[in-house]
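Q: sequence-free structure coming up:
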């Protein structure tokens, strides 16, 4: 009797998998809502990439450090943008030193504010919609410790972020 129940469960599961149509499954390779990609360059030699040392990135209204940016040395950051509003803000702290509790004791923090218009685009029945970001503008505030990011340059005017295959902004420091 146990074998019969197991056989029925396997048969039902197999049948349900066979009835799935191709467009019922969203492939992992399907582009979804993109993030903002920023490359860091040397302000004194603007054709040269330059690492941001001991970078610590945290989003406003979010106490979690962005994965991969907890006192990391990088020459690129990938920032997720909010889809429920037209503004996303991050604190980027360079030369970060943390105490034993994980609090910043020193470093130079710039506040990066990204403004945009959102548009939901239909991908497929299985994948649903993705959000693209239009007219993306980045502003930088260095606060009282002066900017470490000297200037930000978009890939092009009236920047639209539709994918994660190219750099969208260049930060010079």
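A: Great, that's in hand. Just so we're clear, the structure is a prediction, and the values are computed from it rather than from any experiment.
Q: from here on, contacts and neighbour counts on C-alpha atoms
A: OK.
Q: list the buried residues of the strand ranked longest in the chain.
A: Taking DSSP state E as the criterion, the chain has its longest strand at strand 104-124. By neighbour count on 16 or more other CA atoms under 10 Å, the buried set for strand 104-124 is 107, 108, 109, 110, 111, 112, 113, 114, 115, 116, 117, 118.
Q: what is the very next helix or strand once past it packed up against?
A: Next along the chain after strand 104-124, taking DSSP states H and E as the criterion, comes strand 128-141. Packing contacts for strand 128-141, counted by 3 or more CA pairs under 8 Å, 6 or more residues apart in numbering; DSSP states H and E, involve strand 104-124, strand 151-154.
Q: the structure to be compared is supplied as follows:
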């Protein structure tokens, strides 16, 4: 019986001691970042401005992005596709939903984000993350006109690899 306990203890210790730091991906490790947008007043461009009743739908989706189903905010965090060189969203201000949760009214702009993808090795446990280079945003207001009047990148030749800073400013 002593031998069985000793063998079990040795096996347990050897498995714990052989586990390397790189075998686990900590939650604090940066992964593929999202595009962070802040909204500002077009008339007073250094003043943040809320968008009321914001509703955001990703291309090829029928439902709003989590957290963006008729909300008031001055910041938007958009996940970018890692399998294509662009991502498109329908961004609706002053959205009103019917009883079934479908959008019935609002001012709709189509926001297209174009970029070049680069996969970057993080670690054995975490694998790869995608960073986005030369990011360009375009807005189409359709027949009702743009509610997003002007867009501006935080800096030239925008690369998105940090999810803690603002990447774009939208003025409305």
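A: Cool, the structure landed. Given the structure is predicted, the values throughout are model-derived calculations rather than measurements.
Q: okay, the helices and strands packed on strand 128-141 of structure 1 in CSV with distance to residue 8 of structure 1 next?
A: Formatted as CSV, these follow (distance: least, CA to CA, whole Å):
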stretch, distance to residue 8 of structure 1
strand 104-124, 33
strand 151-154, 59
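Q: so which residues of structure 1 form strands?
A: 36-41, 52-59, 65-74, 76-79, 87-98, 104-124, 128-141, 151-154, 169-172.
Q: ends of stretch 16-35 of structure 2, what's the gap?
A: Terminal residues of stretch 16-35 of structure 2 are spaced 39 Å apart (CA to CA, to the nearest Å).
Q: got a list of contacts for that stretch?
A: Applying CA atoms under 8 Å, 6 or more residues apart in numbering, the contact partners of stretch 16-35 of structure 2 are 77-80, 123-126, 128-131, 160-163, 166-168.
Q: go through that stretch and flag the buried ones.
A: Taking 16+ other CA under 10 Å as the criterion, stretch 16-35 of structure 2 shows 31, 32, 33, 34, 35 as buried.
Q: how about residue 82 of structure 1, what does it touch?
A: residue 88.
Q: for residue 115 of structure 2, see how far away the equivalent of it over in structure 2 is.
A: Here residue 82 of structure 1 is matched to residue 81 in structure 2, going by TM-score structural alignment. The gap separating residue 81 of structure 2 from residue 115 of structure 2 is 10 Å, by CA to CA.
Q: what of residue 125 of structure 2?
A: 27 Å.
Q: try residue 140 of structure 2
A: In terms of CA to CA, residue 140 of structure 2 sits 18 Å off from residue 115 of structure 2.
Q: count of residues packed around the nearest residue to residue 115 of structure 1 once chain neighbours are set aside?
A: Spatially, and ignoring its direct neighbours in sequence, residue 115 of structure 1 is nearest to residue 87 (4.5 Å; CA to CA, 6 or more residues apart in numbering). Residues contacting residue 87 of structure 1 under the criterion other CA atoms under 10 Å number 17.
Q: rewinding a little: and the buried residues of stretch 16-35 of structure 2 as JSON lines, adding distance to residue 90 of structure 2?
A: As requested, those are arranged in JSON lines below (distance: CA to CA, whole Å):
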{"residue": "31", "distance to residue 90 of structure 2": "25"}
{"residue": "32", "distance to residue 90 of structure 2": "22"}
{"residue": "33", "distance to residue 90 of structure 2": "20"}
{"residue": "34", "distance to residue 90 of structure 2": "16"}
{"residue": "35", "distance to residue 90 of structure 2": "15"}
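Q: list only buried entries from the contacts of stretch 16-35 of structure 2.
A: So, by 16+ other CA under 10 Å, the buried ones in the contacts of stretch 16-35 of structure 2 are 77-78, 80, 126, 129-131, 160-162, 166-168.
Q: which one of the residues you listed is nearest residue 59 of structure 2?
A: residue 80 (10.9 Å; CA to CA).
Q: if I read this right, the closest one contacts residue 87, doesn't it?
A: Yes. With contact defined as CA atoms under 8 Å, residue 80 of structure 2 and residue 87 form a contacting pair (5.9 Å).
Q: among the helices and strands packed on strand 128-141 of structure 1, which is nearest residue 11 of structure 1?
A: Nearest of these (CA to CA): strand 104-124, 29.3 Å.
Q: what helices or strands is that closest one leaning on?
A: Against strand 104-124 of structure 1 (3+ CA pairs under 8 Å, 6+ apart) you get strand 87-98, strand 128-141.
Q: so which of those strands is the most surrounded?
A: strand 87-98 (a mean of 20; mean count of other CA atoms under 10 Å).
Q: between strand 52-59 and it, find me the angle.
A: Strand 87-98 of structure 1 runs at 130 degrees relative to strand 52-59, counting by axes from the mean of the first three to the mean of the last three CA atoms, to 10 degrees.
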